[in-house]
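Asker: Provided below are the primary sequence and the corresponding predicted coordinates.
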Amino acid sequence: MPGTDLPLLTEAAHEAGRIAVSYFKRDHQSWDKPDGAGPVTEADLAVNRMLEDTLQAARPNYGWLSEESEDSDARLDKPHVFILDPIDGTRSFTEGSRTWAHSFAVAQEGIVTAAVIYLPLLDLMYSAAAGQGATLNGEPISVSETQLLDMAEILSARPNMDSHHWKEGQPPGFKRSYRPSLAYRLALVAQGRFDGMLTLRRSWEWDIAAGDLILREAGGGCTDRNGAPLRFNSPSAQVDGVVAGGLAVHQALTGALKPTA
């Protein structure tokens, strides 16, 4: 149940923060993953080991999908599944930035029901359970009420501005900003600090599952780039981009984008 899974995820996030901070800005090993999949560090693996030990013991019948664990088709037959990014923003972690996050979620039959995004160095704990609203450090949060895309500030990487993505041959006239952690981008939109976010490449579920629920529970819209609701625990563990924001901004963004084939 969402109400019982959320305390479990919250406790795990606090312990993950303790472990990760113990490696931060200290000598630790890091490697580049194959096929340009980005870096991984001792900290990522240490957090992942803790998650495997604690969460799988607490919920032995749940499936498992983590960026730092070998994937298995066994999760596809499970009604519930953990979807975890031990450290979202590993490159930022290695560079000494403070905006990396732990992103943990539980999905039931493809829909996220409990989620946390925790930034230990900023003391920010975003959380949500299905039907219970979203909070930041225990206080309710909600998306912005901006109505016009031209007045919006959108979190987006520069490649998303390329003309071939947009029906009019150019992006709408919103202000663009950026944060390296995809989970943190979703949380900032849920908090109302930014009006929307988008990423148009195929995205790993562990980067976005927690943010999807937190943003929707904060009153926003969160879909793939074509406007379809996000579904999780797929065989590929990926979704076709993410568009999120307050309801008006979300609708305007999805309406302005060219649909994929």
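Answerer: Yep, it's here. Residues are numbered from 1 along each chain as shown.
Asker: rest of the way, CA atoms for contacts and neighbours
Answerer: Fine.
Asker: now the helices for the stretch 51-200 of the chain?
Answerer: Applying DSSP state H, counting those that start in this stretch to the stretch 51-200 of the chain gives helices spanning 90-95, 182-191.
Asker: just those helices: most buried one?
Answerer: By mean neighbour count, with neighbours taken as mean count of other Cα atoms under 10 Å, helix 182-191 ranks first of these at a mean of 28.
Asker: Give me the residues contacting it.
Answerer: Under the criterion Cα atoms under 8 Å, 6 or more residues apart in numbering, residues 88-89, 99-101, 103, 117, 126, 136, 141-144, 155, 178-179, 194-197, 207-208, 210-212, 214-216, 218-220, 244-246 lie in contact with helix 182-191.
Asker: Which strands and helices lie in contact with the longest helix anywhere in the chain?
Answerer: Secondary structure of the chain per DSSP state H: the longest helix is helix 2-23. Helices and strands touching helix 2-23, by 3 or more Cα pairs under 8 Å, 6 or more residues apart in numbering; DSSP states H and E, are helix 42-58, strand 101-108, strand 111-119, strand 124-129.
Asker: structure B:
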Amino acid sequence: MPETDLALLIRAARGAGEIALRYAGHTAKRWEKPGGAGPVTEADLAVNDYLAETLRAARPDYGWLSEETEDSTARLSAKTVFIVDPIDGTRSFIEGGRTWAHSIAIAHEGVTVAGVVFLPARDRLFSAAKGEGAALNGAPVAARQTDNLRDAQILAARPITDQKFWNGPVPEFVRAYRPSLAYRMALVGQGRFDGMITFRPTWEWDIAAGSLIASEAGATVTDRRGATLQFNKADPRTSGVISAAPNLHRALARAHNSADGE
């Protein structure tokens, strides 16, 4: 029986984890990307090479979009495309932390249909296929169904508390943080946090897999203006993300000043 797309992603993620764990983050060769785009290490590139070889050999007709591969307009003519962040949370990896992830997704005609977020240092593999629900290490997960914005546990970076992002007073939610954006979205799907928000322009490879995991677990996921996420765009960036249970998502969207943002 042919391997499903999700099974392929899970297999590839496990292999990527084995490669990444061979490197000690604090001693791995690293350098800064041009234009202040952040750090990259030899582990990022080794994982990217492995994933490109493994995934594209299995699905040669799929396009390719990865943080660590020079972009090509060729992907725009493909109906189905891999969207990959070899290591999301590179700074955590460099510092010797365990909160970094492989984020691997497949999008068909702009919609994610399979996704995996794997944290090899924690052995946590989140997965989802469209219409089939989401799982953590094979066990089903579900987002919290809450509508109480006050005291909600929200994953977000510190700048989110800037008054300019909100129509009125900054909501009194409880802010928490994880370095990997993909992991933050997966944690919403797991139900460990009520929601996650980022109002900065966000790369597709950071959110493609996590957004599917969160939505398949019962969360609503949109950009910061409430629009449905679309993938494999010519400019592979999204105008922020709001992910939470439907009622809480509406409360966050109402409170957010979507006319402003980073």
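Answerer: Structure received. These figures come from a predicted structure and were not determined experimentally.
Asker: Superposing both, give me the TM-score.
Answerer: Once the chains are overlaid, their TM-score stands at 0.97 when taken by TM-score structural alignment, normalised by the length of the first structure; 258 aligned residues with a Cα RMSD of 1.1 Å.
Asker: picking up where we left off before, which of the helices and strands packed on helix 2-23 of the first structure sits closest to Trp166 of the first structure?
Answerer: Closest to Trp166 of the first structure of these is strand 111-119 (Cα to Cα; 28.7 Å).
Asker: What's the average distance for that closest one when superposed on the second structure?
Answerer: Once fitted to the second structure, strand 111-119 of the first structure is off its aligned match by 0.2 Å on average (mean Cα distance after the TM-score superposition for the first structure).
Asker: ok, and for that strand, which residues are buried?
Answerer: Within strand 111-119 of the first structure, the residues scored as buried using 16 or more other Cα atoms under 10 Å are Ile111, Val112, Thr113, Ala114, Ala115, Val116, Ile117, Tyr118, Leu119.
Asker: what about the third one, distance to Ile19 of the first structure?
Answerer: Distance, Thr113 of the first structure to Ile19 of the first structure, by Cα to Cα, to the nearest Å: 26 Å.
Asker: what do you get for Gln170 of the first structure?
Answerer: Relative to Ile19 of the first structure, Gln170 of the first structure is positioned 44 Å away (Cα to Cα).
Asker: Gly192 of the first structure now?
Answerer: In terms of Cα to Cα, Gly192 of the first structure sits 29 Å off from Ile19 of the first structure.
Asker: And stretch 6-13 of the second structure, what's buried?
Answerer: Leu6, Ala7, Leu8, Leu9, Ile10, Ala12, Ala13.
Asker: where's Asn247 of the second structure, which helix or strand?
Answerer: helix 246-255 (DSSP states H and E).
Asker: counting contacts, what elements does that helix pack onto?
Answerer: The contact analysis (3+ Cα pairs under 8 Å, 6+ apart) places helix 246-255 of the second structure against strand 237-244.
Asker: One more pass at 6 Å, please.
Answerer: Contact analysis of helix 246-255 of the second structure by 3 or more Cα pairs under 6 Å, 6 or more residues apart in numbering; DSSP states H and E lists no helix or strand as a packing neighbour.
Asker: Measure the mean distance from it to the first structure post-superposition.
Answerer: So helix 246-255 of the second structure averages 1.0 Å relative to the first structure (mean Cα distance after the TM-score superposition for the first structure).
Asker: What is the burial count for Thr220 of the second structure?
Answerer: Counted by other Cα atoms under 10 Å, the residues lying close to Thr220 of the second structure total 23.
Asker: Now for it: which residues touch it?
Answerer: Ser243, Ala244, Ala245, Pro246 (Cα atoms under 6 Å, 6 or more residues apart in numbering).
Asker: Any buried residues in stretch 116-131 of the second structure, and which?
Answerer: Val116, Val117, Phe118, Leu119, Pro120, Ala121, Leu125, Phe126, Ser127, Ala128, Ala129, Lys130.
Asker: how much space between the residue lying closest to the last one once chain neighbours are set aside and Tyr183 of the second structure?
Answerer: Beyond its immediate neighbours in the sequence, the residue positioned closest to Lys130 of the second structure (Cα to Cα, 6 or more residues apart in numbering) is Val113, lying 4.7 Å away. Distance, Val113 of the second structure to Tyr183 of the second structure, by Cα to Cα: 18 Å.
Asker: now do Lys33 of the second structure
Answerer: Taking Cα to Cα, one finds Lys33 of the second structure at 23 Å from Tyr183 of the second structure.
Asker: Thr99 of the second structure too?
Answerer: From Thr99 of the second structure to Tyr183 of the second structure the distance is 8 Å (Cα to Cα).
Asker: Please apply the same query to Arg250 of the second structure.
Answerer: Applying Cα to Cα, the value for Arg250 of the second structure to Tyr183 of the second structure is 22 Å.
Asker: Trp203 of the second structure too?
Answerer: Trp203 of the second structure is 14 Å from Tyr183 of the second structure, by Cα to Cα.
Asker: so where in the first structure does stretch 121-132 of the second structure end up aligned?
Answerer: Counting by TM-score structural alignment, stretch 121-132 of the second structure pairs with residues 121-132 of the first structure.
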